[in-house]
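Engineer: The sequence and its predicted three-dimensional model are supplied below.
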Amino acid sequence: MKNFKLHFLVIILVVISELIGTISIPLGAGSIVLLPMLYAMIFGILITPKFLKIANEKDMDDAGSLIGLTLMLLMAKYGTNIGPTLPLILKSSPALILQEFGNVGTVLLGVPIGVMLGLKREVIGGAHSIAREPNVALIGERYGLDSPEGQGVLGVYIVGTVFGTPFIGMLASFLAAYTSLHPYALAMASGVGSASMMTAGVGTLSAAYPQMEEMITAFGASSNMLSGLDGIYMSIWVALPLAKWLYRKSYRLKYGVLPDLTEDEKGDE
């Protein structure tokens, strides 16, 4: 907390990123949307000791220690947004409320492939969800962010920030242009629990269907809000236990033995 150099660097990166603003790059029938969060991530990588050496190893360690604190503040902010929108949640259709069951597909696909590629316990943190802020906080509380599970969820979080936002924008453009899916359905699908990804998807759809912009934004925001609200419970009760179970099965299939169990997993047996 007393590393003033670190705080100064963060402020500078945030100001520069916000000054650049959102950039939309036309691509075929749609566009790629670049948001300030992406610039901040790239600038943060460039100032590390491996590149410009503006930040040193101590700065990086201090920044890592503040992740939990900043996530707590973000979760508190989410909490203040949920209360006033409860009437909207109650009026939402079953499709919005039950959409988090789609997260199970991430586990079923990601865990076996990750194990086959040689990943170990990192795959539990990385593949139990799309690894956004609430999921990072969950893994940090359960295992610690210095654990293999923590490294997995942080790795996917960074990849999602760098590649997920433009990917969602391009995917929304492609589906809107070349499929018969309704724009409202695509807006709901954009609300995966990431504000940056939702903004990219909704922005692309709004540009394609300007006459529906208000409803597209409403569906996207509602979907994203519900993903943040019920997504964490889906991770706790369904996705994370399923990821751990599937990891054991996949590990045994590849190596012929069960993986070593941590104290947390022994308690699950």
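Structural biologist: Happy to help now that I have it.

Engineer: going forward, measure contacts and count neighbours with C-alpha atoms only.
Structural biologist: OK.

Engineer: Just give me the residue right at the centre of this protein.
Structural biologist: Arg132 (2.6 Å; Cα atoms, centre = their mean).

Engineer: what about the residue nearest to Phe51 when sequence neighbours are not counted, neighbour count?
Structural biologist: Nearest residue to Phe51, sequence neighbours excluded (Cα to Cα, 6 or more residues apart in numbering): Ile45, at 7.8 Å. Neighbours of Ile45 under the rule other Cα atoms under 10 Å: 14.

Engineer: where's Ile45 relative to Val162, distance?
Structural biologist: Applying Cα to Cα, to the nearest Å, the value for Ile45 to Val162 is 11 Å.

Engineer: ok so Ser31 is a helix residue?
Structural biologist: No - secondary structure of Ser31 (DSSP: H, G, I helix; E, B strand; the rest coil): strand, not part of a helix.

Engineer: So the closest residue to it other than its chain neighbours: helix, strand or coil?
Structural biologist: Spatial nearest neighbour of Ser31, chain neighbours left out: Ile25 (5.2 Å); criterion: Cα to Cα, 6+ apart. With three-state DSSP as the basis, Ile25 sits in strand.

Engineer: can I assume Ile25 is in contact with Pro166?
Structural biologist: No - between Ile25 and Pro166 there is no contact under Cα atoms under 8 Å: 9.9 Å.

Engineer: Next one for the comparison:
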Amino acid sequence: MDSLRTLAQDWRLHLTVLVVAAVSQLIGVQQIPIGIGAILLLPLLYAFILAALTNPNVVGRLAFFIRERDVQKASPVIVIAIMPFIAKFETTIGPSMQDIIEAGPALLLQEIGNLGTIAIAFPLGLYLLRMRREIIGASFSIAREPNIAIIADRYGLKSPEGAGVMGVYVVGTLFGTFIFAIMASLIASLDILDIRALAMACGVGSGSMMAACSGALVNIDPAMEETILALAGASNLLTYATGMYVSLFVALPLVEWMYRKSQRDRLDSEGATA
């Protein structure tokens, strides 16, 4: 009874989600040829843009329909919404389990490579963009749903760290598919890495980025489609499984330590100058 009452109270939110999802699916996947491959525009991108336009904090005139309390209720659902997404990957992985087993430890160890985001993003954000504590949330991962959950639990999404992780999440949603499609096409065209290795690299923990990356690889080598999709899906699933622990116990403490050290060095430098 309480569930029905809550559903009735939040009818505006549910109706908006249904309309946004329906419109996004009707638009479908669009491809923009770029010579060496194609940029994929996925329904997730349209849904994000349309949903943002219904946010009263973005378009104030819509506040009469979607209220601030509706926005607050929608926030925790992000983590729940990715569960069907993960289940879908398993249907691709099962039939190609032999290819996955043959990939060996590479799939399990590939998560360590995601720590490279810290080496690049942290100094750029701290010294070039002059970010403060936002850099902790922005640089410890590629900021997908599990990473948002970690920051939300430790700091809260209204904290500077929360602003950092959500900022990267938004940018990744808008531009991540473009970058991954281009990178996959460029690197595959150089013919210096096995396409199966590139397929594993597609699984960074983002469904849209994985789809764009694996789609670009399939366009280059259609005969390997099943293997590419299976390895990319398995890699992505393992990143969800292992990435949570790597982010929580390795990446986030490392970034926190680096931030504290940078602040001590800055204070020492200012003290010496004074």
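Structural biologist: Great, that's in hand. Not measured: the values here are computed from a predicted model.

Engineer: What would you report as the TM-score here?
Structural biologist: After superposition, the two chains reach a TM-score of 0.86 (TM-score structural alignment, normalised by the length of the first structure), with 258 aligned residues with a Cα RMSD of 2.8 Å.

Engineer: about what we covered before: report the contact partners of the alignment partner in the second structure of the residue nearest to the centre of the first structure.
Structural biologist: In the second structure, Arg132 of the first structure lines up with Arg144, judged by TM-score structural alignment. Neighbouring residues of Arg144 of the second structure by Cα atoms under 8 Å, 6 or more residues apart in numbering: Tyr169, Gly205, Ser206.

Engineer: What count of nearby residues applies to the first one?
Structural biologist: The local packing of Tyr169 of the second structure (other Cα under 10 Å) involves 20 other residues.

Engineer: How about the second one?
Structural biologist: By the criterion of other Cα under 10 Å, Gly205 of the second structure has 29 neighbours.

Engineer: that's a strand at it, yeah?
Structural biologist: No - in this structure, Gly205 of the second structure is coil, not part of a strand, as judged by three-state DSSP.

Engineer: Now Ala40 of the first structure: which helix or strand?
Structural biologist: Following DSSP states H and E, the helix or strand that holds Ala40 of the first structure is helix 36-46.

Engineer: cool, and Met97 of the second structure?
Structural biologist: Here Met97 of the second structure, judged by DSSP H and E, is contained in helix 97-103.

Engineer: Superposed on the first structure, what's the mean shift for the helix or strand following that helix?
Structural biologist: Following helix 97-103 of the second structure in sequence order, the next helix or strand is helix 105-109 (DSSP H and E). For helix 105-109 of the second structure, the mean deviation from the first structure after alignment is 0.8 Å (mean Cα distance after the TM-score superposition for the first structure).

Engineer: quick check: helix 105-109 of the second structure aligns to which part of the first structure?
Structural biologist: Counting by TM-score structural alignment, helix 105-109 of the second structure corresponds to 94-98 in the first structure.

Engineer: And the next helix or strand past the longest helix anywhere in the first structure?
Structural biologist: Identified as the longest helix of the first structure according to DSSP state H is helix 213-234. Counting by DSSP H and E, the element after helix 213-234 of the first structure in chain order, helix or strand, is helix 240-255.

Engineer: which position in the first structure aligns with Leu243 of the second structure?
Structural biologist: That one is not Leu; residue 243 of the second structure is Gly. Gly243 of the second structure maps onto Gly231 in the first structure, with residues paired by TM-score structural alignment.

Engineer: Look up how far Met170 of the first structure lies from that match.
Structural biologist: Taken as Cα to Cα, the span from Gly231 of the first structure to Met170 of the first structure is 24 Å.

Engineer: re the thing from before, pull up the overlap in contacts between Ile25 and Pro166 of the first structure.
Structural biologist: Common neighbours of Ile25 of the first structure and Pro166, using Cα under 8 Å, 6+ apart, are Ile32, Val33.

Engineer: Give the residue from these two that has the larger number of neighbours.
Structural biologist: Pro166 (24 against 12).

Engineer: Leaving out sequence neighbours, find the closest residue to Phe178 of the second structure.
Structural biologist: The nearest residue in space to Phe178 of the second structure (Cα to Cα, 6+ apart) is Ile39, at 5.6 Å.

Engineer: pretty sure that neighbour contacts Cys213?
Structural biologist: No - between Ile39 of the second structure and Cys213 there is no contact under Cα under 8 Å: 9.2 Å.

Engineer: Between the two, which has more neighbouring residues?
Structural biologist: More neighbours surround Cys213 than the other of Ile39 of the second structure and Cys213, with 32 against 21 (other Cα under 10 Å).

Engineer: Arg12 of the second structure - how many residues pack around it?
Structural biologist: 14.

Engineer: Looks like it contacts Ala63 (just checking).
Structural biologist: No - Arg12 of the second structure lies out of contact with Ala63 (Cα under 8 Å); the separation is 11.2 Å.

Engineer: picking that back up, what do we get in the first structure for the residue nearest to Phe178 of the second structure?
Structural biologist: So, by TM-score structural alignment, Ile39 of the second structure is matched to Ile32.

Engineer: Same question for Asp221 of the second structure.
Structural biologist: Checking TM-score structural alignment: Asp221 of the second structure goes with Tyr209.

Engineer: now Leu252 of the second structure
Structural biologist: So Leu252 of the second structure corresponds to Leu240, using TM-score structural alignment.
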